[in-house]
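A.B. asks: Sharing a model prediction with you, sequence too.
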Amino acid sequence: MILLEPHNYIIQTTLIDKFAKPSSLDVQFVDFDGVRFHMTNGDRKTVLLLSMHIRCWDELVRYGAMDVLRREYSSLLRTHAEPEYNVTLEIDLENAPAEGEARDNFIHSISLLKRNALAAPFELAFTTQKQLEAGGGQGELMQMHYRDEEVIYVQAAQDRVTIIFSTVFREETDRIYGKLFLQEFVDARRLPTIQNAPQVLFTNREPPLEIRHVPGLRDSEDIGYVTFVLFPRHFTNPTIAAGTISHIQLFRDYLHYHIKCSKAYMHSRMRFRVSEFQKVLNRAKTEIATTDRKTASSAMDSRRQLIGPQHASCVLRDFAPCFAASYAPPPASLITTLFKFCCPRALAAMFVPASLLAHVLLFSLRWVPSVARTVSVSIPLTAPTSAPSVPGSLISFSIEQDRWTDWIGTGSRNDYWFNLLSNLKDITGETPRIRIGADSEDHTDFSKTVKYSEAIFPASNPTTPYPEATNVTVGSAYYQLASQLPSGTQVTWGVNFGTDNLTAAYLETQAIVSAFTSSAVKSAGVTLESIEIGNEADLYKNNGHRNSSFNIQNYVNQWTTFAQNVTATANAALGSKVALWGASFAGSSHSATSGFSPQSAIQDGLLKSSAGAQIKTISQHHYEGSFCSGSNGLLQDLMLKSHTRGNLSSFSPDISAVQEQGLQYVLGETNSYSCHGAPGVSNVAGTALWGLDYALYATQIGVARVHFHEGIGYKYNFFQPVTLTRSILDGSTLPTPLAPHIQPLYYAAIVAGEAIGNTGSAKAVELSISNSQVAGYAFFEGSALKRALFINFQSYVGGTRGSVHITPTFSGGSKSEMTVKRLAIPLANATSGVTWGGQTYETSDGKVSGSVHTTKVSELCIGRIRFGIRGSTIAHIYDFSMIPDLWQKAFSSQCMLPGFCWDVLAHVEIRQAVSDQDGSRRKLSA
C-alpha cells in the first residue's frame, strides 16, 4: 500500500522555489477533492498570498475551523479573504524564519492549510468525547459535505468517536474492489502487532445506524459507507491525535486511489496473459520447411569439377588474408588426395600454391555445419509504382514543452542538442521537424511578466522519475528561443485547448506568430509549419479537462470556436493562412460513426469551417504499449516484426480517410511505451532496431512522418540533452550527475537518414521476406535502386549469437558487387557501445567519431551475392555495381563447389563473433 501525504506538494515546492528566488507568481490549482488554491504576489514580489476555497467551509467554520487556523497561522491569516475564496494567508518571505529546520517547518505548516481546516471537527469531537466520559450521552453529529454526493460524518460518544465516510463507487467493479480492500483492514486487525488499530466496518447501500435519521440520504447500489471507530487510545496523546487526524482525512482518497491502481494492475496482467497466450498460439503455427545446405562432402560426391586459374586468383585475392595465419600446412598427401578427389584436372591448371587452396578448402569443410540460416530476398532494380516517397525528415521529434528551455538553452544555445539535430541534417539535407507541446501544452498559460517559463512539477516517483508539469506559465521570449534551432527547421507549436481558456490560446498564438515573424527567427531560417490546438482531446473526459459526456461532436464544435480565434490572430500577423494540425487523438475508434477518430471528426464537420479548411495535417498519437501502471514491457515483444505491423496496420482505415481529403497523416507523438517508456526496454540497444523498422514500415501504410516523443529524463528518448541528477529508471538520486548523452534509439535516425539519402527524391518499399525475424527495405532515387536495409530482430542478450545469411536476387537485372555497412550492437539490452560502420555518436559534443568500416561483397566465386547479419544487427547495403562480362563467363558455376566461397564468408563472421566476445574486436576482412 502507498501512504498519501497530508500536505499539498504544490504549495510546498512553490514556497521553496520562491524563498530561493522571489519572482512574480499567479498560480491556480485544484486538488483531488476539488479544493481550489490560488497563489499570487501581494504588493511586492517577496509577499505571497495563498488562498483556499473548500466546498464545506461554512460547516467547518461552525465546528471551529477559524480557531484552528488562528492557532496555526496567527498573524499570517488575513482578516478578509481574497474574493471567491474562503481563507487567505499572507506570507512575507523577508520576515520568514531563516534557512534550516525552522524554515522547513514553516513551509510544511503552510502546506497543511487544507489539513488544518478539516481538522476542526475532529478536534472538536475528541474534546467532546473527553467531556462525555463522566456524564455519558452523545455529541452533535457533525457533517462535512466536502465532495459532490459524499460526506464525512463525525460524532463523539462516551467512550468513542465514530467517523463515517459516505463514498460513491462509479462502477460495479469499484464497489467489489472496495469491499475486498476493506476486508483486508478487518483481516489485518487480527494480527497481534496491530490489534490496537481502529475498528473498520463497511456497508453497501444501507447507511449505518448513527446516520439513518439524516434527511436526503441516497438509496442506491453505488453508495458505500465506511465506519471507523476511534477509542481514546487513538487521540488522547496530542501527537497521536494529530497523526490520526492527518491519516483519517485522507481515507477516502486512499481507498479510491488503490482501487484505481488495482484495476490498472489487473488490466495490465490480463493484457500480459492474453499476450502470452497469443505467443503460444503463434508457436502452434506450421512452420515453413527449410532445406539444409548440402555439406561440402556430399556436394563433392555429386559434382567433381575443375578449379581453374581464375578461381584460384579469386580465392587468393579475397580470402587468403583471412586464413593465411589460421592453420598449419596440411600434409602434401592430403592436399593431393583432396584435389584429385574433387577436381581431377585442377593441379595441372593451378598457378597458385596448392597448399593455400587446401587451407581454404579445409577451413570450409571444418565450418560446414553453420549456425546461420539462408534467406533469399528478391530486390527490384526499379521502383514499383506503389513505392511511397520518403522524406529526409521521416524521423522527426515531439518535445514535451514544460522543459523546452532546457532543450534549447536560454543564456546560450544548447550546442549538444543542436549538434545531434545537425548530424541528421548533414546526412539527409533536411532538418528533423519539431513539434512542441504534448501533455503540458494543455497546462500552459501566458503572462507578459514571465520572460521564459515558470513550471510546477509533481513529485518524482519510481514509475515517472521526471513527471510532466501540472502548470506552465510562459512569456514571449519562450517562443523566440526557436531561433536557436538548426537552419531549415520547421516547427509545429501547440496551444492550450484543455483548460477551455480561449484567452490563453489567443495569447499563446499571438506570442508564437510574433516570434516567427521576428528578425531573429527569420534570419535563423526557422519557420512555423503549423499550430496544434489541444493535445489528446479524446482523453479530456477522463483527465478532468471536460465532463464525462464529452464526445466527438463536442470536440468539433469547441475546437472550431478556438480555431476561428487562433487562425484570425495568426493569419493577420503572418500575412498568410497558417496551417493547422487536427485531431491529435491518443487513440482511435477507426470508425466514422462512433468514438474519437479522424473519420468521425471529419464526418462531424471538422473541415467544414473556414478555420477547419486550414487543417493540412491530421495527427495521430500512438505507443506500442504502456508503462503507466508500472508493469514492465518485454524487449522481445517490442522487437517482434509482427507486433509492429499489427499495431500500425490498425490505422490503415484512418489513413485512407485522411488522404481522401487531400491531407497528410502523421504520427505526431509516438514511441515505445507510454508514460515515458519502460526501464530496460525503451532505453536499450534493441529499440534502435524497433525504431528503424517502425518508422520505415509506417511509410508503407501512408504515414508521412513519425514524431518520436522526447522529454527531459524520459526513458524512451533518442537523446538526453542536459545533465541529469536522478535516475531515469527509478528516480533515485545518481551518485554522480549524468552528462548529456545519446541513447541507442538515436542510431535509428542515423541509419534511416543514410538509407533515405540527401536527394529529396527517395522512395522506399518493404521487401517480401518470409522469415519472421528479418525485415528489409529497398530505397530508390528516381526509379533506380540505390540502397537496401536488412534488420535481424533475433534478440541477442548473451550466449550463442545466431545469424542469417541474406542471398539477394535482383528482379529486372543483376548486381555483382556492393558495400555492406553494419550497425554493431554488443547486446540487445545494452545501453551503450553501439557503433554504426565503426563510428560512434557517444561523444561529449554529440558529433560523430571514428573511421568508417565497411565490407565489399561480390559474386566473384559463385555467380551470386550473399552476406550475413548477426542477431540484433542492421545491415545497410549500397554502391551496387557490375563486373565485366568476361569475368562473369570465367566464373561459371561449373568451376566451383556450390556455396564454397560463401561458407568461408560466413566463417569470417563466426570468427568475428568469437573475437568480439574475447574483447579484441579486431577487423576481419573478407
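C.D. replies: Cool, the structure landed.
A.B. asks: use CA for all of it now, contacts and neighbours both
C.D. replies: Noted.
A.B. asks: helix or strand for H267, which one?
C.D. replies: helix 251-283 (DSSP states H and E).
A.B. asks: Pull out the buried positions in that helix.
C.D. replies: R252, Y254, H256, H258, I259, S262, A264, Y265, S268, F272 (16 or more other CA atoms under 10 Å).
A.B. asks: F181 versus the fourth one, what's the distance?
C.D. replies: Summarising the geometry, the distance separating H258 from F181, computed by CA to CA, to the nearest Å, is 8 Å.
A.B. asks: Enumerate every residue touching A515.
C.D. replies: Shown in contact with A515 (CA atoms under 8 Å, 6 or more residues apart in numbering): S476, A477, Y479, Q480, V521.
A.B. asks: So what touches the strand or helix carrying the third one?
C.D. replies: Y479 is part of helix 476-480 when elements are defined by DSSP H and E. In this structure, residues lying in contact with helix 476-480 by CA under 8 Å, 6+ apart are T405, K448, V450, K451, Y452, S453, A511, I512, A515, F516, A520, V521.
A.B. asks: now, which of the residues you listed lie within helices?
C.D. replies: Judged by DSSP state H, these include T405, A511, I512, A515, F516, A520, V521 as members of helices.
A.B. asks: Counting neighbours, which of these end up buried?
C.D. replies: Neighbour-count burial (16+ other CA under 10 Å) applied to those gives T405, A511, I512, A515, F516, A520, V521.
A.B. asks: So the closest residue to K260 other than its chain neighbours: helix, strand or coil?
C.D. replies: Once flanking residues are discounted, K260 sits nearest to D174: 8.0 Å by CA to CA, 6 or more residues apart in numbering. Three-state assignment for D174 (DSSP: H, G, I helix; E, B strand; the rest coil): helix.
A.B. asks: Look up how far Y265 lies from D174.
C.D. replies: Look at D174 and Y265: by CA to CA, they are 14 Å apart.
A.B. asks: go on, H741?
C.D. replies: 33 Å.
A.B. asks: do the same with Q636
C.D. replies: Taking CA to CA, one finds Q636 at 21 Å from Y265.
A.B. asks: Likewise for V274?
C.D. replies: Where Y265 is concerned, V274 sits at a distance of 14 Å (CA to CA).
A.B. asks: what about the closest residue to N547 other than its chain neighbours, neighbour count?
C.D. replies: Spatial nearest neighbour of N547, chain neighbours left out: K541 (5.2 Å); criterion: CA to CA, 6+ apart. By other CA atoms under 10 Å, 14 other residues sit near K541.
A.B. asks: take a look at this one as well, against the first:
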Amino acid sequence: MASLSPPILSLKSLFLSLLFTLNHAVFAVTVYGQTPLGMTMTSSLASGPVPTLPAYDKTVLIPPGPPQPPTTAFGLELQPQAASVPGLSITQSGAFLGFSIEMSVVNQVLGKNSSHIAVPLLNLLGNLQHRAGSVRIRCGGNTQELARFTDQLDNGAAIAKEKGNALNPTQTPAVLYTMDLFYIMSNISSLVNVKWYLGIPFNDTNFDLRISEYGQAILGDNLLALQAGNEPDLYARHQKRPETWHVADYMREFGDLVSFINNHPNIPIKNNLIGPSVASADWTPEMVWDAGYIETFKDVLSIIAVEHYPNNNCFAAFGGSGSLKIPQDEFAAYLNHNAGRDLVRPYLNSSAIALAAGKPFMMFETNTASCGGFPGISDTFGATLWALDYGYQMAYANFSGALFHVGGQNVYYNPFTAPPTNQTAFHQWTVGAIFYSVLVMTESFGKSNQSRIIDLNANGDNIFTPAYAIYDQDVLSKVALFNYVDDASGASDYTATISVGGGNTGAPNSSPAEVKVKYLAASSVSTGVNITWANQTFGNAFEVDGHLKGDLEIVTVPCDQASNTCQIRVPAPGFALVFINGNPEVEESDITFSTTAFTKLMNTATVDPAVLETSNGMSGKDRSKMGSTSFGSIDNGASAAIHGYVSVVTAVTSMMAGWILLRHVI
C-alpha cells in the first residue's frame, strides 16, 4: 500500500478545529441553549461560546426524581399459548421499525451516488437485517413534494438542493435528483435486504411520475409503495395550497393522480399508493375516512398511513408563531408508559378501519419532536426507552410498521448521522439513541413474521414499569420489561417474577429451567453516551463504523421449576428482554463490509472493492447545500455532509474551502 505522509496530528487537529469553528460561526441570540438557526452554543472556561451542530449536542438535562415509594418487585403470570390470550396484536414483522430519510439529505446518508455508498450505513443496516431479515426505508418527507428530475448534476451527485419557497414556514428546499438516485437504492438492496418507499411529488397536480416510473423499473420488488401526498392537512397552513383547500380538494387531486397513473404506459403497477399521510394537525384521520377516502381508493391503496410527532421545537428553530418549549420542562413527559399510549390512542379507530379494509396501517413518519427534536431529550437513553415503548405500543395497536425520521446535521433526533465533511479525516459516524430502539425491536420480533404482542398492564399498570409479552408462532417467546426510573442508588431497581402457566392461568406449570436475558442499559435517562445492548455498543459520537463493539453479555437466569418462577432484575433505568422460548442472537451481523483502505490515520469499514467502489468526501460547494429538511427544519448553511466513503483507486492531498482531505490508497 502506498500512502501520503500526513502532517503532525496535533497541528492538523488544531487547524481543522479552528476552521470548523469559523466555518460554522453564527451570530444570533441564544434561546435556552439554541440559536434560531438550530445550533447549540456550548462554552468552556477557556473560551467563549462555540457553536455545536445539533446532531452532536451535549446538553444534559436533570431527570425526574424517582417515585416514592419505589417499585422493588412485582409478578407476572403468563399463558404459554397465544390461543389463551385475548387481545393479542396482529402478526408483526421484525422490520416493524424502520427509517424515514428526508429526500434532500439522501446523499449524506446513503451515498453521493451509486458508486459511492456509505459503508457505515451498510454495516448498521446489516445488523438489523441479521435480526429481522429485512429493513424498511422511506426516502421522502417535505422535500419529495418539490422534487424535480434532472439528467445530470455537478460532481456526479444523485441529489442536489435548491432554495425553497421563502413563504413556506419550514423553508423546505426543492430537490433535484437524477436517475442515479434509484441506482443508489438498488445497489444498497443488492448488499443488504432493504425495501424502499418513495414519494410522488404532489406540489404540481400536473404530476411528474418519473419517480414512480423509474422506481418501479430499477428497484423492482425492492420498491414497496409510493406515497401520494406528504402531510396534506398542512398544505394550506404552509401556503402550498389556498386557505380554502380541504379534504374534498385532496380527494379530488388524489383521484387525478390515480387517473394519471392508470393512463401511464410505463408504470405497470397501478395499486401501490400510500395515503393519506395526514399529520393530524389541521385534519383528523376521521375527517378523511368520513369523506369516503378508503372506499373510493381501496383498489389503488397499498398502505394506509398517518404521520405524527408528539411535540415540536419549532419556536426555538424558527421563532414566529407558537411558544418556546423548554426541554427541561418537556423531559418528564417522555419518561413513562403514558407517552406511547397517549400517542397511539387517537389512532385506535383508524387502525381498526384499516384492518377491516384489509390494508396495513403505518406511522409513516415520526420522532421525538418536529422541527428537529429537543436537545437533551432526543439524543438520550430516555428517548431510547420512549421509542421502544412507543414502537411496542403501535404494534399492540395493530399498526404494521413505523418509520423514525432522519434529517441532516441540524437535528437532534437522528438514528444515525454522518460527520461534517471537514471532519471526515478524523471522525466516523454517530449513532443516535433511537437506533438502539430499532435494534432491540428487530430482535424482539425476529424473522418469523409471526410475532404477536400484548401490553401486560404490569405492576398494577404502573407507568414507570411497563411490560409486554411476545408470542411467536403462537407460543410465548419473550417478555419485555421496562424501568423508566432514574435512580443510581439502586433503590428503584426491581425484580419481576415471571410464571409461565400455573397460578390463575388455568394452564399447567410451564416455566423453563432457565431463561436468557439481554439488557438495554445506560447510566441515566439523561445521557446519550455509552448506551449498550447486551453490553455492546456502536460507540459514541464520531466513533461508529457500523459494527457493535465490546464483549457480548447474555445473562442466564435459572428458574425455580418447583415454584414455577423466574426472577428477572431490571435496573433503574433500564430494559430487559427475556427469552422464554428460543435463543437470543449471540453474534453480530455476518454482513460486514471492509477493505484495507484508510481515511487519514484510521482504518474504516468499507465495501469490498470487488463489489463496490467507494470514495471519501465531497466539495465545499456540495456541502453548503446539505442541511436538514425534516418537517420544520431549515437549511441554515451551517450543516455539512458526508463521511465514511473510502476511495480504493486514488490518492489525493488537497486543501479546498478551508478544509483538508488526505487519502490513503491501496
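C.D. replies: In hand now; what should we look at? Note that this is a predicted model, so its numbers are computed, not measured.
A.B. asks: tell me the SS of the counterpart of S649 of structure 1 in structure 2?
C.D. replies: With TM-score structural alignment defining the correspondence, S649 of structure 1 maps onto R345 in structure 2. Here R345 of structure 2 is helix, with the state taken from three-state DSSP.
A.B. asks: next one: L11 of structure 2
C.D. replies: Under three-state DSSP, the three-state class of L11 of structure 2 is helix.
A.B. asks: That one and Y183 of structure 2, how far apart?
C.D. replies: From L11 of structure 2 over to Y183 of structure 2 the distance is 40 Å, taken as CA to CA.
A.B. asks: between the two, who's got more neighbours?
C.D. replies: Of the pair L11 of structure 2 and Y183, Y183 is the one with more neighbours under other CA under 10 Å, namely 19 against 10.
A.B. asks: Map the more buried one across to structure 1 for me.
C.D. replies: Under TM-score structural alignment, Y183 of structure 2 pairs with Q480 in structure 1.
A.B. asks: Next one: that match from V474 of structure 1, what distance?
C.D. replies: 11 Å.
A.B. asks: Over to V513 of structure 1?
C.D. replies: As judged by CA to CA, V513 of structure 1 and V474 of structure 1 stand 15 Å apart.
A.B. asks: And M270 of structure 1, by the same measure?
C.D. replies: Taking CA to CA, one finds M270 of structure 1 at 42 Å from V474 of structure 1.
A.B. asks: thinking again about what came up before, can you tell me what the residue nearest to N547 of structure 1 aligns to in structure 2?
C.D. replies: Checking TM-score structural alignment: K541 of structure 1 goes with A236.
A.B. asks: Surely its match is in contact with W245?
C.D. replies: Yes: assessed by CA atoms under 8 Å, A236 of structure 2 is found in contact with W245 at 6.3 Å.
A.B. asks: Tell me where the stretch 651-800 of structure 1 has strands.
C.D. replies: Per DSSP state E, counting those that start in this stretch, the stretch 651-800 of structure 1 carries strands over the ranges 664-674, 705-710, 719-720, 724-726, 733-738, 741-742, 762-766, 774-781, 784-792.
A.B. asks: for the third one, packing partners?
C.D. replies: With contacts defined as 3 or more CA pairs under 8 Å, 6 or more residues apart in numbering; DSSP states H and E, the packing partners of strand 719-720 of structure 1 are strand 741-742.
A.B. asks: which part of structure 2 lines up with the strand it packs on?
C.D. replies: The aligned range for strand 741-742 of structure 1 is 430-431, by TM-score structural alignment.
A.B. asks: The matching stretch against structure 1, how far on average?
C.D. replies: Following the fit onto structure 1, the mean deviation recorded for stretch 430-431 of structure 2 is 1.2 Å by mean CA distance after the TM-score superposition for structure 1.
A.B. asks: Can you give me every residue that contacts Y665 of structure 1?
C.D. replies: T617, I618, S619, Q620, I655, V658, Q659, G702, V703, A704, R705.
A.B. asks: Recalculate using a threshold of 6 Å.
C.D. replies: T617, I618, V703, A704 (CA atoms under 6 Å, 6 or more residues apart in numbering).
A.B. asks: so what's it closest to, chain neighbours aside?
C.D. replies: Here the residue nearest Y665 of structure 1, using CA to CA, 6+ apart, is I618, at 5.0 Å.
A.B. asks: residues near the corresponding residue of structure 2 for that neighbour, how many?
C.D. replies: Under the alignment (TM-score structural alignment), I618 of structure 1 maps onto I304 of structure 2. Per other CA under 10 Å, the neighbour tally for I304 of structure 2 reads 28.
A.B. asks: three-state assignment of I304 of structure 2?
C.D. replies: The three-state label given to I304 of structure 2 by three-state DSSP is strand.
A.B. asks: Can you give me the separation between it and G358 of structure 2?
C.D. replies: 10 Å.
A.B. asks: Assumed the match of K541 of structure 1 was part of a helix.
C.D. replies: No: under three-state DSSP, A236 of structure 2 sits outside any helix and is assigned coil.
A.B. asks: gap between it and F435 of structure 2?
C.D. replies: 34 Å.
A.B. asks: again, but for S115 of structure 2
C.D. replies: In terms of CA to CA, S115 of structure 2 sits 26 Å off from F435 of structure 2.
A.B. asks: Next: E295 of structure 2.
C.D. replies: Counting by CA to CA, the gap from E295 of structure 2 to F435 of structure 2 is 37 Å.
A.B. asks: try V175 of structure 2
C.D. replies: From V175 of structure 2 across to F435 of structure 2, the span is 26 Å (CA to CA).
A.B. asks: S378 of structure 1 touches G812, doesn't it?
C.D. replies: No: the pair S378 of structure 1 and G812 does not pass the contact test of CA atoms under 6 Å, sitting 10.1 Å apart.
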